[in-house]
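# Quick one, what's the 3D model for this:
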Amino acid sequence: MNIMKTLNLNFFLLIATVLLFTTACEDDQLMVDNPSNGDVQFERFVSGNPQVVLGASPDADGNTFLTNRTLDSDTCYILNQFVRVPSGVTLTIEAGTTILGRTGTLSGDPATGIPPGTLIIERGGKIEAAGTAGNPIVFTSEQENPAIGDWGGVVILGRAFVNLPGGEGEIEGIPEATGGDNGYGGTINGDNSGTLQYVRIEYAGNVLVDGDETNGLTLGGVGSGTTIDHVQVSFGADDGFEFFGGTVNASYLIASRNTDDDFDTDQGYSGKIQFGIVLRDPNNFSSLPTNGFESNGDSDDASGSFTNATFSNFTVIGPIKPGSTAAVNSAYRSGALIRDGSELDLFNSIIVGFPVYQLELETTADFGSAVQVEGTTIVFPTYGSYTASFSNVAPATYLTSGYNNEIGNANNSGVGQTTTGTLPQLTGLKVAAWSLTAPDFVPHTEKSSDFSNSLLTAGFFDTSVDFRGAFGASSEATEGTDWNIASWARF
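You can find the predicted model right below:
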């Protein structure tokens, strides 16, 4: 009998031990001393294994991987300062892996302080991060109480065309003094920097000084051989996604609650992107004008090849919520800002909720050839304190026969569905689309698509979808999309 009691006690102790060591990496923490620098660091456990610090000591690879390496899903990893994957080396990250970014002390002076944890894929290096809908790969903050801009983000540098003198540049936000190859650009437009699929990047972005930042996901000269789909960037200190030149295509992208622009394209970026979401938080904004899209050439220099990105099926939701008449911060500006040197084209999308402009052209443009906007619903909040309008283009131009656009000024009931009754639903969206924690982007009233433009028939775009915006009104399966948003995204 005593033997049985002993066996039972040992069994329960074994179960308790297993439960302790199979917690997620953001759970139970063990605080240990780090004798190398006298600091205190946190060790967390996944499936019985402590986390591994990448970058500065104690990781054997130091801050640059010398050979191919795989990050296992049963281990948590910390990015400590700049962690580099150089030319000829591949970093593979298993589905379900969590990588924590460590906070640095850089502030205003790129030459001083400790850089934040940042993953840098250099030209010729590769990242193979193929998560799944059920097991996404998560890059997030190491902090127990994470905050915007806790760490540096993910930077991928490739060898495709960029509109810069000599065709190459040094990526911003990473001081040259840190060593490594910070260059990007070249002549290999089909360059392959690897794969990002079902990936979340949270609380990233580092602002050294205004105009010198890393973003949630920074892409410099990344080529079309690279695969990017199902990626969410949220709570970023600067842009969500920034494309410095390059030719990479992408799909199923989410930018949520970042502080600056959500999709920033410049330096001749010429890729194609279909299915995207912008969700703005009225309390998160930068010191600079904050937009959904911002597109530039090269510092407003129109020489060379223009930025000529093509976007389709985006739902862009600004900070002004249906029914709210409270003013939003003056940092908020436009749903889409297209500057000199850019010929960004936008199709089959919905833009609403920005206080100044929904669509802003920096100078008078030749609509229909330089900048094309078709099959798109643009709704201006014009109630309460809001007097949003167009910039440098007459609304009537966008209503010209053949463009299939819908333009409207919304009262507070016309922005989104507020009752079950019939209302002038100019966007077709539900009020729940503005929810910051449980958004529902499936529209109440579906708006039809228009794929007649030749830019959309080049083989990349799925032209079978019959709706504008990121979602149709029916279930995802019958609409031909593959979001799986409830399985991998987090708001």
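# From here on, just use CA atoms for contacts and neighbour counts.
Will do.
# residue contacts, Ser449?
Shown in contact with Ser449 (Cα atoms under 8 Å, 6 or more residues apart in numbering): Asn348, Gly375, Val465, Asp466, Phe467, Arg468.
# I'd like the structure of this one too, to check against the first:
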Amino acid sequence: MKSLKFLSAATLAAVMLASCSSKNAPTTPKPDPGNSSTVDIKGNISSNQTWTKDKTYRLRGYVYVENGTTLTIEPGTKIVSNKDSAGVLIIYKGAKLMAKGTASNPIVFTSAEKQPAPGDLGGVVLVGKATGNGNHGVLEGGVDAAHSAFGGTDDADNSGVLQYVRIEYAGKAVNPGDEVNGLSLYAVGKGTTIDHIQVTRGLDDAYEFFGGAVECKYLIAYNCADDDFDMDDGYHGKIQFAVSVKDPKFTDAKTGGDLSNNFEVDNTNGKISYATTPITHPILSNFTAIGPNNATGTSTDYGYNMRFRRGSQVVLANSVVLGGQKAGLVVENGETQVGYAEGKSMFYNSLMNSVTTPFYAKDGGKLYSGTVNLDSLTNATLQTLTTTGYKTQLLASADAAGLTDPFNNAKPNLIPKSGSLALSTAGKFDVSDLNNQFFTHTSYVGAFDGTNDWTQGWTAWNM
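As a prediction, the model looks like this:
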């Protein structure tokens, strides 16, 4: 450094400027010398990077994008993982992931194995600064202590953009109940843009929302082993236009009476009070959810289309929900049942058919609150409340909804037929927060309008 005193003032300023700016200048990782097209990614990313579509990026173990850093991924880029390390990409608090794929050039996270299997990839994790209720103290899945905290007070927090992204063969089980999901969203704020995502053949949940207020559209969960849409820790965001399709033969290892469901929504896990605020209160509309429908070889670990429990308050509206194995709608625990009876939670203006027990009031008790005074909520009273008060239609058969081929798992066709009940049942956006400007008002229920298939071009099936 002594030689700097001989430089001109202008030259010295230029050197210092270059030194300061290089930390945040976008860079592209260098390829592995052994393979000019594959780049190994490991450890911490603390300066801005751009991953380009002319290379393949291989995640080696846990990769952390640090606070203040932006990772940009070009359309058409492939990110892979081998089963020996099950790579996990974690976008930590204050960092951003700018993954803007397109319908013709999606960004794909997948297995690098010749014979891919669930768990080859760990998953994608976004960590934000939005509010939650503290149900989980740290991130699940073996994340290091320096990156384990999540959440804050900023519901408008922005973790970046994910558009036209596929996440395949994900899931990392560190311990029972301690896993990485396909897409994990920890206290992610509504400044984040998430749309056109497909999570396929995951070993655990497709999507799990741990608190936060993020708003999403056009999500697909396809053939994942546990729950497709798992929400807890006070998640209070919105989702519209989404698909959940189950492989009848594929579930993960179960402990403690767990089951695989299309939806599993909790407020807390019971270690803290079910009444802890903020309450898990997602507002969901225009889902098409397909359960096993008692297909040959259906796993005994399949449970319900919808499991609302542990004090959660869920609004699921304008949807088509078919093929629940052990039950269709389960409203579980007295605290959850009070919220459902009061209209804080509801399965609204939708179509449903299940294999058995369409309405199941589970593990209830005496219900007393300011507006509800019931000895208990029975299956019969839950059915009456839902079909009469909340305007949902219980169908005599799954075919009555009029979807084209929903139970063809290899190539499900969820488009409603012309003249079908799904098309002729107008969406209703007149309760709770469904009148919010986030929601597109539809003349139909379910995820599709009968004409436009928003899955075309960027998705992958028969996996």
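# which pair in the contacts of Ser449 of structure 1 spans the largest distance?
Farthest-apart pair in the contacts of Ser449 of structure 1 is Gly375 and Val465; separation 12.6 Å (Cα to Cα).
# what stretch of structure 1 does stretch 99-111 of structure 2 fall on?
The alignment of stretch 99-111 of structure 2 onto structure 1 (TM-score structural alignment) spans residues 129-141.
# How far does the matching stretch sit from its chain's centre?
14 Å (Cα atoms, centre = their mean, to the nearest Å).
# go on, stretch 296-312 of structure 1?
20 Å.
# so what corresponds to Phe275 of structure 1 in structure 2?
In structure 2, the residue paired with Phe275 of structure 1 is Phe241, using TM-score structural alignment.
# what's the burial count for that match?
25 (other Cα atoms under 10 Å).
# The one 5 residues further on too?
Neighbours of Lys246 of structure 2 under the rule other Cα under 10 Å: 30.
# ok so, going back, touching, the match of Phe275 of structure 1 and Val445? I think so.
No - applying Cα atoms under 8 Å as the test, Phe241 of structure 2 and Val445 come out as separate, 9.8 Å apart.
# shared neighbours, these two?
Common contacts of Phe241 of structure 2 and Val445 (Cα under 8 Å, 6+ apart): Asn286, Phe287.
# re the thing from before, looking at Gly375 and Val465 of structure 1, which is more packed in?
Gly375 (28 against 19).
# circling back to that earlier point, nearest to Val248 of structure 1 among the contacts of Ser449 of structure 1?
Asn348 (20.5 Å).
# Quick one: map the closest one onto structure 2.
Checking TM-score structural alignment: Asn348 of structure 1 goes with Asn318.
# pretty sure its match is in contact with Gly446, am I right?
Yes - using Cα under 8 Å, Asn318 of structure 2 makes contact with Gly446 at a distance of 6.1 Å.
# any shared contact partners between the two?
Ser285, Asn286, Phe287.
# Could you identify the residue of structure 1 that aligns with the last one?
In other words, Phe287 of structure 2. Matched across to structure 1, Phe287 of structure 2 falls on Phe314, judged by TM-score structural alignment.
# ok so, going back, which ones among the contacts of Ser449 of structure 1 lie within strands?
Assignment to strands by DSSP state E places none of those there.
# Closest one of those to Leu288 of structure 1?
Using Cα to Cα, Asn348 is the member of those that lies nearest Leu288 of structure 1, at 28.3 Å.
# any chance you could map the helices in the stretch 51-200 of structure 1?
Read by DSSP state H, counting those that start in this stretch, the stretch 51-200 of structure 1 holds no helices at all.
# how about the strands of it, start to end?
Assigned by DSSP state E, counting those that start in this stretch, the stretch 51-200 of structure 1 shows strands spanning 52-55, 69-71, 76-80, 82-85, 90-93, 98-101, 118-121, 126-130, 137-141, 153-157, 169-170, 183-184, 194-202.
# same deal with the stretch 251-400 of structure 2?
Using DSSP E, counting those that start in this stretch, strands in the stretch 251-400 of structure 2 cover 263-265, 283-290, 304-308, 315-317, 320-324, 327-332, 346-348, 351-354, 359-362, 367-368, 373-374, 393-394.
# Dump the ones you listed to a markdown table, plus distance to Phe429 of structure 2 and mean neighbour count.
Output for the strands of the stretch 251-400 of structure 2, formatted as a markdown table (distance: least, Cα to Cα, whole Å; neighbours: other Cα atoms under 10 Å):
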| stretch | distance to Phe429 of structure 2 | mean neighbour count |
| --- | --- | --- |
| strand 263-265 | 21 | 24 |
| strand 283-290 | 9 | 28 |
| strand 304-308 | 21 | 28 |
| strand 315-317 | 8 | 24 |
| strand 320-324 | 16 | 28 |
| strand 327-332 | 21 | 25 |
| strand 346-348 | 10 | 26 |
| strand 351-354 | 16 | 27 |
| strand 359-362 | 23 | 22 |
| strand 367-368 | 28 | 16 |
| strand 373-374 | 28 | 13 |
| strand 393-394 | 17 | 20 |
